[in-house]
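Q: Structure for the following, please:
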Amino acid sequence: MDFEDSFASAPVRYALDDIDSDEELEACVNNQKVSVQAKITVDSDNCQSNLTLVFGLDGPGNVYIHSLEGKPAVIGTVTRFVDDKNAEVKASILQLSDKKTLFIPFDGAIQPEEAGQYTKAILNGFAGKIEKVVVLDSFTAVGYTSEVWGDDLTPPFLRVLQTSASPTIKGLTLYESPNMIKGLAASIVNHCEIHSIPCYDLLTLQESIYGKLLITVEILQAYDEGLKQLGLKIHFNEKLMNETLASRHSGRVDDNHHRLYL
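A: Below is the predicted model of the structure:
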């Protein structure tokens, strides 16, 4: 065989030349005007000052909030608009009977490029009334760097990342560098850091099997302990957790095809 022989060039997709390229499709999507609105549907007098806002991110965080004992009341919504129409509710705003604790569980993933809009819409809506912010976040053992060699990464396992304005809680272990948070969690923490708002990002270790992320009782128990350390005496109910998983996730791989809820 003569290795000097030239090979045929790669096929050119002439038949697809009339189809928009990925870059053109992305540009079209980016031209859409996306806005986010946080709306309270009750009398503003019901929203006191010194509020604690608890965000439940898609995954263990939102399941935990939907599994709380005492069933918080719905007092508002967080809605996403495209071109000032096509409204889509991304989260409900819930309130405990003490009227000092609000929960915002997100029932779907938030695109990183839109995270800032959600953060500003919600936190600016409660400007001057916030005592502290808590984010119910999660992380996996893959890629996690621990300061303790051979650390037993078994749920319940909790870490916290907090803003400089937050009092240090001795019972909570810091999320070690160089580990990083991202997306909506990073946006919320960054906003709170800039505006000197005490904020705690509680990260529970989320286990996986065959690459599928799981939600178990032990994973949610870590939130119970973390919130207790922050002075919030709330608990999730295992029966409600199972009902939430059955109704919202059906025990199957979710829409993103990378999580399995049991």
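
Q: switch to C-alpha atoms for all contacts and neighbour counts from now on
A: OK.

Q: Count the neighbours of Asn86 for me.
A: 10 (other Cα atoms under 10 Å).

Q: again, but for the one 5 residues further on
A: The number of residues packed around Ala91, counting by other Cα under 10 Å, is 22.

Q: pretty sure it is in a strand, no?
A: Yes. Assessed by DSSP: H, G, I helix; E, B strand; the rest coil, Ala91 belongs to a strand.

Q: Return the residues in contact with it.
A: Thr77, Val78, Thr79, Ile104, Pro105, Phe106, Asp107 (Cα atoms under 8 Å, 6 or more residues apart in numbering).

Q: How much space separates it from His249?
A: Taking Cα to Cα, to the nearest Å as the measure, Ala91 falls 16 Å from His249.

Q: How about Gln229?
A: Applying Cα to Cα, the value for Gln229 to His249 is 30 Å.

Q: Could you check which of these two is surrounded by more residues?
A: His249 (18 against 14).

Q: Sequence B follows; please return its structure for comparison with A:
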Amino acid sequence: MEPAAYFGDVVTQISRAVDDDEEDCQLDESLLPVLRWCPSIRQQLEASSTKCLKCSILMVAVGAEAVGFSQAYLLPEDPEILGVIASGMSSLDKNSFSQKADSDKTCFIHRLASNPEVLVVLCKSNVAPEQAFSWTQQLFENIESENLYVTVLSSSLVTEYKSSKLVSELSTPFIRALRSSAYKAKPQSPFLEAPNMVSSLPAAVLNHCQVNSIAAVLYVAFVDSPHVDVESMEVFKPVLEATPVKDLVQPRPGASKRLQQFVSVHLNTINLYT
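A: Just a heads-up that it's a prediction; the model follows:
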């Protein structure tokens, strides 16, 4: 990938996203991600001339911090699940659509009832770098890209952040941004400085948007612990003022409580398997 003008306006920061799938590798077909829509959406796609869902805003949350924030501030209490993207499963595997079965390795695709053209994808489960390209292609193949805005939220440990400052001198958590050249609005955080890079699924989504002239912005939260907490999720709150997310955000009086509940569930899950 050329490091210079690839991200348009981000050139001044010389920041880059790296798609791990750019390397030659052969992936076992049984491990390729599988996208499954619920029956009603499948029928809707089959009846559509474009075989795509109408979508004006696509939110992709990758990792516990991003998923917890999105659940608390963007999704209603009982969101509509349109489908899942299952990673590392064959097309014959069963899936419970509840992420409770042992076989579930899924990213859920939600739709806002208040605005059916807003899709929110939650990826709590890990998507391996070698699966990221196929995952991204399958999602965007079923979404209309005209006039589409994409926002990606992800996180990384602050120890991965390259800076002239010592890690102990950094005030964590904090966020940094990358954007495609088609995204003309100003991000709600500083750009990610060189020589930092983004990889895996967030990079694959942003690269797809850059190549296909889709307006997209990626926010990375740098956190100091692998265990999710309220502060590490709330670091994304400036995104609520970003274009076009600010147009769909509604008052969430119970958001703080939902964040606390997410932390409790996350910690219980860790304790269960340790």
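
Q: Which of the contacts of Ala91 of the first structure sits closest to Thr163 of the first structure?
A: Thr163 of the first structure lies nearest to Ile104 out of those, by Cα to Cα, at 19.7 Å.

Q: can you tell me which residue in the second structure aligns to the closest one?
A: In the second structure, the residue matched to Ile104 of the first structure (TM-score structural alignment) is Val121.

Q: Correct me if wrong, but that match is in a strand.
A: Yes. Counting by three-state DSSP, Val121 of the second structure is part of a strand.

Q: neighbours around it, how many?
A: 24.

Q: now do Asp84 of the first structure
A: Asp84 of the first structure has 12 nearby residues by other Cα under 10 Å.

Q: Contact partners for it?
A: Lys33, Val34, Ser35.

Q: In those, which residue is surrounded by the most others?
A: Ser35 (17 neighbours).

Q: that older thread, out of the contacts of Ala91 of the first structure, which end up buried?
A: Thr77, Val78, Thr79, Ile104, Pro105, Phe106, Asp107 (16 or more other Cα atoms under 10 Å).

Q: can you pull the contacts of the fifth one?
A: If you count contacts by Cα under 8 Å, 6+ apart, Pro105 of the first structure has them with Phe55, Gly56, Leu57, Asp58, Gly61, Asn62, Ile65, His66, Ala91, Ser92, Ile93.

Q: hmm, 7 Å instead?
A: Phe55, Gly56, Leu57, Asn62, Ile65, Ala91, Ser92 (Cα atoms under 7 Å, 6 or more residues apart in numbering).

Q: what about the second structure, which of the residues you listed hold up?
A: Retained in the second structure: Phe55, Gly56, Leu57, Asn62, Ala91, Ser92, out of those (criterion both residues aligned by TM-score structural alignment, their matches' Cα atoms under 7 Å).

Q: To which residue of the second structure is the third one aligned?
A: Pointing back at Leu57 of the first structure there. Aligned partner of Leu57 of the first structure by TM-score structural alignment: Val62.

Q: so how far is Glu29 of the second structure from its match?
A: On the measure of Cα to Cα, Val62 of the second structure and Glu29 of the second structure end up 23 Å apart.

Q: likewise Ser40 of the second structure?
A: 27 Å.

Q: for Asn271 of the second structure, same thing?
A: According to Cα to Cα, Asn271 of the second structure stands 33 Å off from Glu29 of the second structure.

Q: quick one, strands of the first structure?
A: Assigned by DSSP state E, the first structure shows strands spanning 34-40, 51-56, 73-82, 85-95, 101-105, 130-139, 158-162, 199-205, 208-209, 212-213.
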